[in-house]
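[1] Would you be able to build a 3D model of this:
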Amino acid sequence: MSKVVLLTGGVGGAKLALGLEAVLDPADLTSIVNTGDDFVHLGLAISPDIDTLAYTLSGKASVANGWGREDESWAFMATLRELGGEDWFLLGDRDLALHTIRTGALKRGESLSAITARLARALGVRSAIVPMSDHIVSTFVDTDEGPLAFQRYFVERRCAPAVHAIRFEGAAAARPAPAALAALADPSLRAILIAPSNPFLSVDPILAVPGFAKALRAAKAPIVAVSPLVDGKAVKGPTSKLMAELAIAASHASIAAHYDGIIDGLLIDRPDAGAPLSIAFAETDTMMVSAADKARVARAALALADSLA
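    Okay, the predicted model is just below:
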């Protein structure tokens, strides 16, 4: 058995995907990507997590940002700002080409899966990138400032409002992308990994689509999550802040409990004091800065999965 499936969001998950490509034949990796962050902005269909993965795996991502392109220019944004347009969400000149192609293809009736596969190939991505669904699912957060669409909360408001609930509009009527279900049902599947992406904002939208939880439980391969916490804090993003606002202890035990009934094991940086894990786990340095770091975490996650097979 050699195939591996990764459930992932954007930046953190893209790092693990890069590590997996380094230790596997890329043809054996399928990344199922959150699309709850997708939205229409300035008339363009934007898929932030898909694009982050595609740019990262093609070697075109901005090293400093982790999102967007390294070889980017910003004349469009400068002109937009000059004309009084909405400039809170950055769209680089080269990045605009991808969004324009996606928008036109969606209007012609193509599926997001087909568009994503075509764009990934054009960028030179060697592994498969699959959206969680070809149906629209939109993440909303209920905050002390009222309900906010995800990108308004995450980018425009920089996660400042306090969150008391999260909703995935359209999830109940959505279905998993066919390629996602096929990857999970592959008889040669070695492992299913859940990236150290935000469990509540990046992984839960995937699990909210009817059919995913059932497919995961039916899969023959072990399922291992990589904890997004290091020393009780998130490496990047609002995970720690969100857990505090939702009255969830920032611990590996909380991450394991959140994925209860889904995962068989959890990869952590080190055990939390006073919060023992009741699930199989392994330890490694889960910080992913260098290429060697990413490969190390990928190997450790796969080794844990192999031990549970």
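[2] going forward, measure contacts and count neighbours with C-alpha atoms only.
    OK.
[3] what helix or strand is Ile192 on?
    strand 189-194 (DSSP states H and E).
[4] Which element is encountered next along the chain beyond that strand?
    helix 204-208.
[5] Check whether His164 really touches Leu246, as I assumed.
    Yes: under the criterion of CA atoms under 8 Å, His164 makes contact with Leu246 at 6.0 Å.
[6] before we move on, back to that, tell me which strands and helices the strand holding Ile192 is in contact with?
    strand 3-8, strand 223-226, helix 291-308 (3 or more CA pairs under 8 Å, 6 or more residues apart in numbering; DSSP states H and E).
[7] how about this one, so we can line them up?
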Amino acid sequence: RDLATHLVRTRMLQAGYPLSVVTAALCDRWRPGVRLLPATDDRCETHVVVTDTLDGRESQGRRAMHFQEWWIRHRAALPASEFVPVGAEDAEPAAGVREAIAGADAVLLAPSNPVVSIGSVLAVPGIRYALRSAPARVIGLSPLVGGRAVRGMAEACLAAIGVPCEANAVAAHYGARCAGGILDGWLVHTGDGTTGDGATVPGVQVREVPLMMTNVAATAAMARAALDLAGLAV
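    Next up is the predicted model:
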């Protein structure tokens, strides 16, 4: 099903359909039970600025490559110094995105890669402002457990931009909404809220709860904790 979804999406995009239309068509087929909106219908690609090395020494200087080449082909072995959302500066939020944020009872930032997943969304002009001005509380969930990414390449990406691989360091990277950032609250895994130099995040309410989604019950409990931190009774 995953492969089929990718093939259908690629064919529809190549045929000229905007990503929001493609997403709606896939939702009609798979019935996820929620409304899904892409951040933008404009083309944006994440590129990585890397330093080629030979036996641990710089050999060919700095160059840029597509994120997928860096992660899949090179397995993040090339030292990265910057992630660039190519095209984002000319993009705009897809239809309905600003309205969805403005009308939400709570805004939850998933425990995704803060650099190339959440960061790419925030790079689209207008989305960061929409979060800052949203009437609802914005709650983030840490992508780290015990200072390690549960899956994916968050550790390598955070290191590349100089952010320690600590839950509250990621929250500081997002910033408190009262200080120009995007967070009101931050959920961290049990025990992670008191580790590292950033034991507290000024302006952000930090709460420790189990974040490992080991089963449906654990996942539901995590979601309830996020909504509770947002001030919603569930």
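[8] thinking again about what came up before, nearest to Ala120 of the first structure, out of the helices and strands packed on strand 189-194 of the first structure?
    strand 3-8 (16.1 Å; CA to CA).
[9] what range in the second structure matches the closest one?
    Across the second structure, nothing matches strand 3-8 of the first structure (TM-score structural alignment).
[10] again, but for stretch 121-140 of the first structure
    Going by TM-score structural alignment: stretch 121-140 of the first structure matches residues 28-47.
[11] residues contacting the closest residue to Ala117 of the first structure other than its chain neighbours?
    Nearest residue to Ala117 of the first structure, sequence neighbours excluded (CA to CA, 6 or more residues apart in numbering): Ile129, at 6.5 Å. Neighbour list for Ile129 of the first structure: 30-33, 50, 53-54, 116-117, 120 [criterion: CA atoms under 8 Å, 6 or more residues apart in numbering].
[12] To which secondary structure element is Ile129 of the first structure assigned?
    Here Ile129 of the first structure sits within strand 128-131, counting by DSSP H and E.
[13] so Gly33 of the second structure, which of the three states?
    Reduced to three states with DSSP: H, G, I helix; E, B strand; the rest coil, the structure at Gly33 of the second structure is coil.
[14] mind listing what it touches?
    Counting by CA under 8 Å, 6+ apart, Gly33 of the second structure makes contact with nothing.
[15] redo that, cut-off 10 Å
    Taking CA atoms under 10 Å, 6 or more residues apart in numbering, we find Gly33 of the second structure in contact with Cys27.
[16] If we ignore the residues flanking it in sequence, what's nearest Lys294 of the first structure?
    Lys294 of the first structure's closest residue in space is Gly19 (CA to CA, 6+ apart), at 4.3 Å.
[17] is it true that the one you found touches Met287?
    No: counting by CA atoms under 10 Å, Gly19 of the first structure does not reach Met287; the two are 12.0 Å apart.
[18] Which residues are in contact with each of the two?
    With CA under 10 Å, 6+ apart as the test, Gly19 of the first structure and Met287 both reach 293-294, 296-297.
[19] ok, so of those, who is nearest Val230 of the first structure?
    Checking those against Val230 of the first structure with CA to CA, the nearest one is Val297 at 13.3 Å.
[20] returning to that earlier point: relative to Ser138 of the first structure, which of the helices and strands packed on strand 189-194 of the first structure is closest?
    strand 3-8 (16.2 Å).
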